[in-house]
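**Q** no sequence for this one, just the structure:
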């Protein structure tokens, strides 16, 4: 299975004003990933669901949204398929967070590009309270394993930004920056926990002694940790229409530049460089006039499609 195989399912317009968003993953040996993809595709055609699910030999990963009945249906189906220890979190969105429903067949459920064994080599899981105690220490290296644009929206106090544009770059970051710290305590975190499953496995494989990660990721931390006890700063970038969430997993104030994908604060949206769907302070100098013209055409088509649906 070398290439991504993606299939789409139709998504009906939901009448409810609130969408339930479920983020889930589990590393588990899948005997026939292609067959599971087809079973999922058949199921989601019968329910009102949008989002993305990634299926691979090593497990399942994704975020989906729908009404309560649809989310319960997909959740129960996966439980029945043996995904009984899924890392599973729910939140709410006032608007439809995804345009389509995609079922992808891939080599990895999160692409690191280096073979690791997250089911066999696992770091120390920490709950939010234990996490706060650990990262407050001076002898801990705290690393944000997410991408640079995610770090920009918010991170834990004192966290290192590896400045990666994709998770595939993380192994090289480890080689270049962490090899000399194998005897140190290393704590890592990501949005929902899945990237840290592979990150900790990678470090243990490379001979690091003490590796820790936040169980359930930032989303679980924001759900369970009172604001007054939190060491989180800013908002948590999410890969759906909400852009970012904050404590209580409530929708944040950041919005997304649909030209480059970077999260924007209200102050950055107010800058002259911002044009909806066309440019922002981070990309206005990086695209040509021809590209900007194409972005404006795309936004016009999106707006027309929305008006047609109303």
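**A** Looks like it came in fine. Note that the coordinates shown come from a computational prediction; the quantities given were computed from them, not determined experimentally. Numbers count the residues shown, from 1 in each chain.

**Q** only C-alpha atoms for contact and neighbour calcs from this point on.
**A** OK.

**Q** quick one: the strands in the stretch 101-250 of the chain?
**A** Here the stretch 101-250 of the chain has its strands, by DSSP state E, counting those that start in this stretch, at 101-105, 124-126, 140-144, 154-156, 185-189, 210-214, 232-234, 236-237, 244-246, 250-251.

**Q** need those strands in a markdown table with mean neighbour count and distance to residue 201, can you?
**A** Shown next, in a markdown table, are the strands of the stretch 101-250 of the chain (neighbours: other C-alpha atoms under 10 Å; distance: least, C-alpha to C-alpha, whole Å):
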| stretch | mean neighbour count | distance to residue 201 |
| --- | --- | --- |
| strand 101-105 | 23 | 23 |
| strand 124-126 | 16 | 10 |
| strand 140-144 | 20 | 15 |
| strand 154-156 | 20 | 22 |
| strand 185-189 | 24 | 11 |
| strand 210-214 | 23 | 9 |
| strand 232-234 | 18 | 24 |
| strand 236-237 | 28 | 24 |
| strand 244-246 | 23 | 27 |
| strand 250-251 | 18 | 31 |
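
**Q** one more structure, for comparison:
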């Protein structure tokens, strides 16, 4: 029986990936469909993707699949045909190819079974996730941006919105998608008769959000097909203006794809224009925040003098100081002026 999980250390796997000479393609995809046996589906898919040297993060649930992966360029077409043939619902699955890609996004394949492919917190048994809003292609998105009766709603987390968004898009200022859904319904009550256009990174969150809005009585609901990634790709291919400004945050080692040259965010330490997300280098912190090159040098890639001090200690002293202290990937929330202790969990 084949091994169905990784047995090598992260350090070794990352070193192997960085030593590769063949370029890789980073791609994301998702599909809502019924999977009767997610565990068996997961195991068979793990074997198939491992044979093609695919790295990345894939979630499987009874409601479908959600994946962000990298694949050797020579195996890309084989990977597509493998997925298309793997299940009838995956035939001709839309692939969102990364826009700003150095191929170094992942170094191991992690394929997990979850309750949901996107944690939504929905407990209403009458909710129909397939009753989604209308898809919008790139040209239609640009037309909607000029429509005074259209309201664009960003269904990404606050730190994603901070570095890039459509002009005048509504921010739903929550740390998680599950918190955003009820908040969006409340915030949009006064716009119930307008055209509600929802968007996200690759489409998976805004598609479900559009169904949730329809479930809550909103009738004119739309969402951008393939999210920001597909919109920007198609707009460029068709010679259309790309109206998204700034960076598109992504949940891999890159932490961002450059969509436009606009820098709309600021360093969280000095306030200089900057949209580069980093994690605090101190193992006892790992805060996700925006840091400019000057502050990275000044603070030794840490978020604060306290973390600088801790990082300078011996490994034994660092472990002693962290003992019993709650830790996890934390996120800076500029609206609170403090960090949020919400875990940095990829949702797309």
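**A** Yes, it's here. Since the model is a prediction, treat every value here as computed from it, not as a measurement.

**Q** just to revisit the earlier point, can I get the strands of the stretch 101-250 of the first structure in a markdown table with distance to residue 307 of the first structure?
**A** As requested, the strands of the stretch 101-250 of the first structure are exported to a markdown table (distance: least, C-alpha to C-alpha, whole Å):
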| stretch | distance to residue 307 of the first structure |
| --- | --- |
| strand 101-105 | 21 |
| strand 124-126 | 47 |
| strand 140-144 | 40 |
| strand 154-156 | 34 |
| strand 185-189 | 41 |
| strand 210-214 | 43 |
| strand 232-234 | 34 |
| strand 236-237 | 28 |
| strand 244-246 | 26 |
| strand 250-251 | 25 |
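
**Q** out of those strands, the one nearest residue 30 of the first structure is which?
**A** strand 101-105 (11.8 Å; C-alpha to C-alpha).

**Q** where in the second structure does that closest one fall?
**A** Aligned by TM-score structural alignment, strand 101-105 of the first structure corresponds to residues 109-113 of the second structure.

**Q** and that stretch, how far from the first structure on average?
**A** Averaged over the aligned pairs, stretch 109-113 of the second structure sits 0.7 Å from the first structure after superposition, using mean C-alpha distance after the TM-score superposition for the first structure.

**Q** give me the contacts around that stretch.
**A** 5-6, 38-39, 42, 46, 50, 54-61, 69 (C-alpha atoms under 8 Å, 6 or more residues apart in numbering).

**Q** let's go with 6 Å and repeat that
**A** The contact list for stretch 109-113 of the second structure (C-alpha atoms under 6 Å, 6 or more residues apart in numbering) reads 55, 56, 57, 58, 59, 60, 61.

**Q** can you tell me what residue 73 of the second structure aligns to in the first structure?
**A** Checking TM-score structural alignment: residue 73 of the second structure goes with residue 68.

**Q** what is the end-to-end distance of stretch 86-94 of the second structure?
**A** In stretch 86-94 of the second structure, first residue to last residue: 14 Å (C-alpha to C-alpha, to the nearest Å).

**Q** residues touching the aligned partner of residue 219 of the second structure in the first structure, list them.
**A** With TM-score structural alignment defining the correspondence, residue 219 of the second structure maps onto residue 209 in the first structure. By C-alpha under 6 Å, 6+ apart, the contact set of residue 209 of the first structure is residue 183.

**Q** try 7 Å
**A** By C-alpha atoms under 7 Å, 6 or more residues apart in numbering, the contact list for residue 209 of the first structure reads 182, 183.

**Q** distance of it from residue 184 of the first structure?
**A** From residue 209 of the first structure across to residue 184 of the first structure, the span is 7 Å (C-alpha to C-alpha).

**Q** before we move on, what about residue 36 of the first structure?
**A** Distance, residue 36 of the first structure to residue 184 of the first structure, using C-alpha to C-alpha: 41 Å.

**Q** in CSV: the contacts of stretch 109-113 of the second structure, plus distance to residue 302 of the second structure and neighbour count.
**A** Below are those laid out as CSV (distance: C-alpha to C-alpha, whole Å; neighbours: other C-alpha atoms under 10 Å):
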residue, distance to residue 302 of the second structure, neighbour count
55, 29, 24
56, 27, 20
57, 27, 22
58, 30, 24
59, 31, 23
60, 35, 25
61, 37, 24
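
**Q** out of those residues, what pair is the most spread apart?
**A** Applying C-alpha to C-alpha across the contacts of stretch 109-113 of the second structure, the maximum distance is between 55 and 61, 19.3 Å.

**Q** trace residue 168 of the second structure over to the first structure, please.
**A** Per TM-score structural alignment, residue 168 of the second structure is aligned with residue 158.

**Q** same thing with residue 191 of the second structure?
**A** Under the alignment (TM-score structural alignment), residue 191 of the second structure pairs with residue 181 of the first structure.

**Q** can you pull the contacts of that match?
**A** With C-alpha under 7 Å, 6+ apart, residue 181 of the first structure has no contacts at all.

**Q** how about the one 10 residues further on?
**A** Going by C-alpha under 7 Å, 6+ apart, residue 191 of the first structure touches 217, 218, 219.

**Q** again, 6 Å this time
**A** 217, 218.

**Q** what about it, distance to residue 297 of the first structure?
**A** Per C-alpha to C-alpha, residue 191 of the first structure is found 33 Å from residue 297 of the first structure.
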